[in-house]
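*Asks:* The sequence and its predicted three-dimensional model are supplied below.
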Amino acid sequence: MEPRIVGTTMPILELTLTEGERIVAEGGDVSWLSPGFHLDTSTSHGSGGQGGFLGSLKRVLGGGQLFLTAYTAPAGGGSLAFAAQLPGTIRELRIDRSDNFMLQSGSYMASTGDVEISVGLQKKLGAGIFGGAGVVFQRLSGDGTAWVQLAGELVEYELQAGQSLLIHPGHLAMYRAEMTLEFATMKGIKNKFFGDSLFLAELHGPGHVWLQSMTPAKLAAAIEPYLPDRGSSNDS
């Protein structure tokens, strides 16, 4: 398998597979592919080779789809591509039994067959900054390679034992699963929309963390004034 990441602001992941090689992704996320691929959609994909409906439910709780699609290359091989859904960066992750990752819901793009995608963390933070929806992190485990899309520019930190970092949850793109994550209330900081105290994620080392400059919520808020008013009528 030969991966290639193309582009800058809106990158594309292109994967060239030899005969019989397989890649797993959420259904409908493929952007283009060469002819001949065998497609198999099932709840068992993305379960780290263990299968089972319970594994698929964990994936749904993590913000993923119940069904994933496996793309198997035909005789002579082939290629397929996945486009980023937001301006940002695509990263390749090597996953094994001792090196798992937690990533913000919606960041998963594709993986090899023995990578498990499941829920890693769900936290309800109240109406203050998330409208009551809270935050959800997916866990990538198993043994293989995965590709993830992260929003905006990335800043990386290596936290040592005893070090910690306070992060707005929307900017916490990814961190190593062995790190401890808690949530802290910042007293005296009022949310400009709801007047609640601000909740921040408190991540404790040792471990590596990836922070993203853009959040989907802030991007949506920035373009909302320019969207057509759905409540208006074009009737004369």
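*Replies:* Noted; the coordinates are in hand.

*Asks:* alpha carbons only for contacts and neighbour counts from here, please
*Replies:* Fine.

*Asks:* neighbours around Gly28, how many?
*Replies:* If you count neighbours by other CA atoms under 10 Å, Gly28 ends up with 9.

*Asks:* can you check Gln163 too?
*Replies:* Using other CA under 10 Å, Gln163 is surrounded by 12 other residues.

*Asks:* tell me the contacts of it?
*Replies:* Taking CA atoms under 8 Å, 6 or more residues apart in numbering as the contact definition, Gln163 lies against His204, Gly205, Pro206.

*Asks:* how much space between the nearest residue to Tyr157 once chain neighbours are set aside and Gln104?
*Replies:* Nearest-residue entry for Tyr157: Val209, 5.4 Å, with adjacent residues in sequence omitted and distances by CA to CA, 6 or more residues apart in numbering. As defined by CA to CA, to the nearest Å, Val209 lies at a distance of 12 Å from Gln104.

*Asks:* The structure to be compared is supplied as follows:
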Amino acid sequence: MTDYEIIGNEVQYLEVKLKEGESAFVEPGHLIFRTPGTRLDTKSGGLRGAFSHMLAGSAVFLLKVEGPGSFGSAGFLPGKILRIDLTGNSVLAEFNAFLCMDSTISYSSKFAGIWQGMVGGEGLFLERFSGTGSLMLHGHGHVLKMDLADGEEIQAEMSHVLAFDETVQYSVSRIGGLKTMVLAGMEGEGLFFATMRGPGRVWLHTISLQQLAAKMVVRR
């Protein structure tokens, strides 16, 4: 079993220790270091998978790191690392959340829908992970976990949605009327909510890249 160690408190990074015969996949842009004993290879999801990953803004190829040895991985901004252990089920995640995963997990892209992609600010595709093993994601700020019962709903601002079980149904709706949308837009806040209906788990991160970028532009 792959040894994952999450290091740090407010700003976390991941150290992965691999034994002989063990391997893990990592997104190239999130690889910090590796020890000399490790071997690198590349993996893609074929032409269709590569095309959807390119449209999503994520890496077309993943690096396969083979043991023995270790490597480090981290997100681009301060935040928390989320470990999700899959047991034959599937989760969907925003395209820039992926850090690394066991080589036993399948990785593909799922079309989020024109409406969700256009208004959500996170692209037209979600990343889909399925199989058995550990998946490591990075959330900006703190990560909130919510367990929804069958039929239970929450509404989350679109750009704060980090990941959710594929059993969760979601749809996108506008926040309030025109006045609400205009005032919210002036503050650089999101204008649309995702309605998430259980059963299943939902993970949210407290810092939105979309809102952070808007604040930086305003302050300049």
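*Replies:* That came through, no problem. Keep in mind the model is a prediction, meaning the values are calculated, not measured.

*Asks:* Once they're superposed, what TM-score comes out?
*Replies:* Here the superposed chains carry a TM-score of 0.85, computed using TM-score structural alignment, normalised by the length of structure 2; 213 aligned residues with a CA RMSD of 2.6 Å.

*Asks:* Just the buried residues of the contacts of Gln163 of structure 1.
*Replies:* Neighbour-count burial (16 or more other CA atoms under 10 Å) is assigned, among those, to His204, Gly205, Pro206.

*Asks:* Switch those over to CSV; also include distance to Gly126 of structure 1.
*Replies:* Formatted as CSV, the buried ones among the contacts of Gln163 of structure 1 follow (distance: CA to CA, whole Å):
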residue, distance to Gly126 of structure 1
His204, 23
Gly205, 26
Pro206, 29
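
*Asks:* Which ones among these map onto strands?
*Replies:* When DSSP state E defines the strands, the subset of the buried ones among the contacts of Gln163 of structure 1 inside them is His204.

*Asks:* re earlier: can you pull the contacts of the aligned partner of the residue nearest to Tyr157 of structure 1 in structure 2?
*Replies:* Under the alignment (TM-score structural alignment), Val209 of structure 1 pairs with Val202 of structure 2. Under the criterion of CA under 8 Å, 6+ apart, the neighbours of Val202 of structure 2 are Lys145, Met146, Asp147, Leu148, Val161, Leu162, Ala163, Phe164, Asp165, Val168, Met196.

*Asks:* Can you say which of the residues you listed are buried?
*Replies:* The neighbour-count test (16+ other CA under 10 Å) marks Leu148, Val161, Leu162, Ala163, Phe164, Asp165, Val168, Met196 as buried among these.

*Asks:* Find residues that contact each of Val209 and Gln104 of structure 1.
*Replies:* Here Val209 of structure 1 and Gln104 have Leu172, Ala173, Met174 as joint contacts, going by CA under 8 Å, 6+ apart.

*Asks:* residues touching the residue nearest to the spatial centre of structure 1, list them.
*Replies:* With the centre of structure 1 defined as its mean C-alpha position, the nearest residue by CA atoms, centre = their mean is Ser107, 1.5 Å away. Ser107 of structure 1 makes contacts with Val148, Gln149, Leu150, as judged by CA under 8 Å, 6+ apart.

*Asks:* 10 Å instead, please
*Replies:* Under the criterion of CA atoms under 10 Å, 6 or more residues apart in numbering, the contact list for Ser107 of structure 1 reads 63-64, 84-86, 90, 137-138, 147-151, 173-174.

*Asks:* ditto for Ser70 of structure 2
*Replies:* Ser70 of structure 2 sits next to 3-4, 15-19, 33-38 when contact means CA under 10 Å, 6+ apart.

*Asks:* Just put those residues in TSV and tack on secondary structure, neighbour count and distance to Arg219 of structure 2.
*Replies:* Supplementary listing: those in TSV, determined by DSSP: H, G, I helix; E, B strand; the rest coil; neighbours: other CA atoms under 10 Å; distance: CA to CA, whole Å:
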residue	secondary structure	neighbour count	distance to Arg219 of structure 2
Asp3	strand	12	42
Tyr4	strand	17	39
Glu15	strand	18	36
Val16	strand	20	38
Lys17	strand	21	42
Leu18	strand	21	44
Lys19	coil	15	48
Phe33	strand	11	35
Arg34	strand	18	38
Thr35	coil	13	41
Pro36	coil	11	44
Gly37	coil	11	46
Thr38	coil	18	44
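
*Asks:* coming back round to it: going by distance to Ala184 of structure 2, which of the buried ones among the contacts of Val202 of structure 2 wins?
*Replies:* Distances from those to Ala184 of structure 2 were compared by CA to CA; the smallest belongs to Val161, at 18.2 Å.

*Asks:* Once you drop chain neighbours, what's closest to that closest one?
*Replies:* Excluding its sequence neighbours, the residue lying closest to Val161 of structure 2 (CA to CA, 6+ apart) is Leu204, at 4.8 Å.

*Asks:* what does Lys145 of structure 2 give?
*Replies:* Leaving out its chain neighbours, the residue that sits closest to Lys145 of structure 2 by CA to CA, 6+ apart is Trp203, at 4.6 Å.

*Asks:* could you measure the counterpart of Tyr157 of structure 1 in structure 2 against Lys43 of structure 2, distance?
*Replies:* Pairing criterion TM-score structural alignment: the partner of Tyr157 of structure 1 within structure 2 is identified as Met146. From Met146 of structure 2 over to Lys43 of structure 2 the distance is 33 Å, taken as CA to CA.

*Asks:* Alright, I will stop here.
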